[in-house]
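A.B. asks: Here you go, sequence then predicted model.
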Amino acid sequence: MTLKTRRRGAELEDAIVAAAWDVLVESGYPGFTYEAIAARAGTSRPVLYRRWPQREDLLLATLNRVWFSHAIPLPDTGNLRDDVIGFLRNADAGRTRLLTTISVQLMDYFRESGSNFGELRDRLRAPGQPTGLERLVARAAERGELPAVPRSPRVVNLPFDLLRHEMFMTLRPVPAEVITEIVDDVWLPLLRSVA
């Protein structure tokens, strides 16, 4: 006879969050219930309520875990153009499916909460943490490739915003030539004109 050991701590939390993600992907926000998640995780609703008193708390914990488990690698090629093209390709490869899944499955959450994807992103992002593009631009300035002057975060982050727009509009991976156009035809000329 095999004794079943009770999961506790991080092991239990990992199982719950994995189950919550599966439920969200399969059933969307309307199906994202304590009952469905507890059943999928093989635990009870009170266990979930103790950790996450509100359904939104559990949703944010789930999205946070999934989002940050798909970190976008920052290339270091020695020049800004190639770093940013590599970064956008990494983002496209690692986040297109995730981003489209989240946006589609959370429409009811956005409607119910009155929030939007930008607000959700801001809630998940650690305050004061630089974006990948901000880090790449800072690195280019340290190398002397760009002047070390203040730049608008909107200008610095434009390539990722345009990539995300392409992802949302097509719900497909972004072609390599579009990524190159974003960097060469839009962003680098703009970045250099405001420096």
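C.D. replies: Nice, I can see it.

A.B. asks: all contacts plus neighbour counts: C-alpha atoms, from now on.
C.D. replies: Will do.

A.B. asks: list the contacts for the most centrally placed residue in the chain?
C.D. replies: By C-alpha atoms, centre = their mean, the chain has its centre lying nearest to residue 67, at 4.4 Å. Going by C-alpha atoms under 8 Å, 6 or more residues apart in numbering, residue 67 touches residue 98.

A.B. asks: Now do it against residue 27, distance only.
C.D. replies: 19 Å (C-alpha to C-alpha, to the nearest Å).

A.B. asks: dropping in the other structure now:
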Amino acid sequence: MTGPKSERRRGEALETAILEAAFDMLVEAGYGGMTMEAVAKRAGTSRPVLYRRWPNAAELTVAAMRHHLAAHPLEIPDTGNLRDDVMGLLRHIVERRTRLGALISVELSDFFRETNSSPAKLKTQIVSREQHVMEVLLSRAIARGEIEDRAFRPRVISLPVDLLRNEMMMTLEPASERAVSEIVDEIFLPLVGYRGER
């Protein structure tokens, strides 16, 4: 495709348009309905432009999902106590992941078959910040004397988010406030030995 629009958009602007078009198509049509030709048309560019950056639809899919998460980054809550921090984090994830969670669990079955992958493997490709945020929240809680100063295993650190993600993938709906509070109050806080601010 040629013309003034394609002449002006190059580099980062063009790549952003492609990734946003790809993500929108994933949500609307699923992986099976997202073709390189359709993405190119929607982004106002050509297939060769896409193939120069991503050799196949699977790699474009991962890039589009990673871009979507980067464009909607997790904020690090700072309420002054661990419980409210973790509750705030999980609420933010519920709000941000409603659209993406349904996509991963339902619309990407063809992607998983084609790439011999799984939701867990895809998560490691597109998600990196959640673990960092939880580490920050735990470090602050240690400094405040809310929990004992000790090293937590990665599985413990990621547990609240993992349980939340499982809840949304199993129900295909946003997690309820009750589910969020049960994850925090009945599972995570007792596990890390939460004793409140001191």
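C.D. replies: Received, thanks. A quick note: this is a predicted structure, and the numbers were derived from the prediction, not measured.

A.B. asks: TM value for the aligned chains?
C.D. replies: Scored against TM-score structural alignment, normalised by the length of structure 1, the superposed chains reach a TM-score of 0.89; 190 aligned residues with a C-alpha RMSD of 1.9 Å.

A.B. asks: To which residue of structure 1 is residue 17 of structure 2 aligned?
C.D. replies: In structure 1, residue 17 of structure 2 lines up with residue 15, judged by TM-score structural alignment.

A.B. asks: quick one: contacts for its match?
C.D. replies: If you count contacts by C-alpha under 8 Å, 6+ apart, then residue 15 of structure 1 has residue 41 around it.

A.B. asks: quick one: which helix or strand includes residue 10 of structure 1?
C.D. replies: helix 9-27 (DSSP states H and E).

A.B. asks: And residue 91 of structure 1? What does it align with in structure 2?
C.D. replies: Looks like residue 91 of structure 1 aligns to residue 93 there (TM-score structural alignment).

A.B. asks: show me what contacts that match?
C.D. replies: residue 74 are the contacts of residue 93 of structure 2 under C-alpha under 8 Å, 6+ apart.

A.B. asks: Residue 16 of structure 1 now?
C.D. replies: Contacts of residue 16 of structure 1 (C-alpha under 8 Å, 6+ apart): 37, 38, 41, 48.

A.B. asks: out of those residues, which are inside helices?
C.D. replies: Here DSSP state H is the test, and these give 37, 38, 41, 48 as lying in helices.

A.B. asks: By neighbour count, which of the residues you listed wins?
C.D. replies: residue 37 (26 neighbours; other C-alpha atoms under 10 Å).

A.B. asks: Quick check: which element contains residue 118 of structure 1?
C.D. replies: Counting by DSSP H and E, residue 118 of structure 1 is found in helix 117-124.

A.B. asks: Between which two of the contacts of residue 16 of structure 1 is the distance greatest?
C.D. replies: 41 and 48 (10.0 Å; C-alpha to C-alpha).

A.B. asks: how near is residue 20 of structure 2 to residue 56 of structure 2?
C.D. replies: Taking C-alpha to C-alpha, one finds residue 20 of structure 2 at 16 Å from residue 56 of structure 2.

A.B. asks: before we move on, what about residue 97 of structure 2?
C.D. replies: From residue 97 of structure 2 to residue 56 of structure 2 the distance is 25 Å (C-alpha to C-alpha).

A.B. asks: In terms of neighbours, single out the busier of these two.
C.D. replies: residue 97 (19 against 13).

A.B. asks: Go ahead and list the helix or strand containing that one.
C.D. replies: Assigned by DSSP H and E, residue 97 of structure 2 falls in helix 82-102.

A.B. asks: coming back round to it: let's have the ones in helices among the contacts of residue 16 of structure 1 in a markdown table, adding distance to residue 84 of structure 1.
C.D. replies: Formatted as a markdown table, those follow (distance: C-alpha to C-alpha, whole Å):
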| residue | distance to residue 84 of structure 1 |
| --- | --- |
| 37 | 39 |
| 38 | 42 |
| 41 | 39 |
| 48 | 41 |
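
A.B. asks: and which of these is nearest to residue 62 of structure 1?
C.D. replies: Looking across these and measuring by C-alpha to C-alpha, the closest to residue 62 of structure 1 is residue 37, at 11.2 Å.

A.B. asks: Quick check: the alignment partner in structure 2 of that closest one vs residue 133 of structure 2, distance?
C.D. replies: Matched by TM-score structural alignment, residue 37 of structure 1 corresponds to residue 39 in structure 2. When distance is defined by C-alpha to C-alpha, residue 39 of structure 2 is 33 Å away from residue 133 of structure 2.

A.B. asks: before we move on, what about residue 176 of structure 2?
C.D. replies: 22 Å.

A.B. asks: And the two? Which one has more around it.
C.D. replies: Per other C-alpha under 10 Å, whichever of residue 176 of structure 2 and residue 133 has more neighbours is residue 133, with 19 against 14.

A.B. asks: Check which helix or strand that one maps to.
C.D. replies: Judged by DSSP H and E, residue 133 of structure 2 forms part of helix 129-144.

A.B. asks: What's the first helix or strand after that helix?
C.D. replies: helix 154-157.
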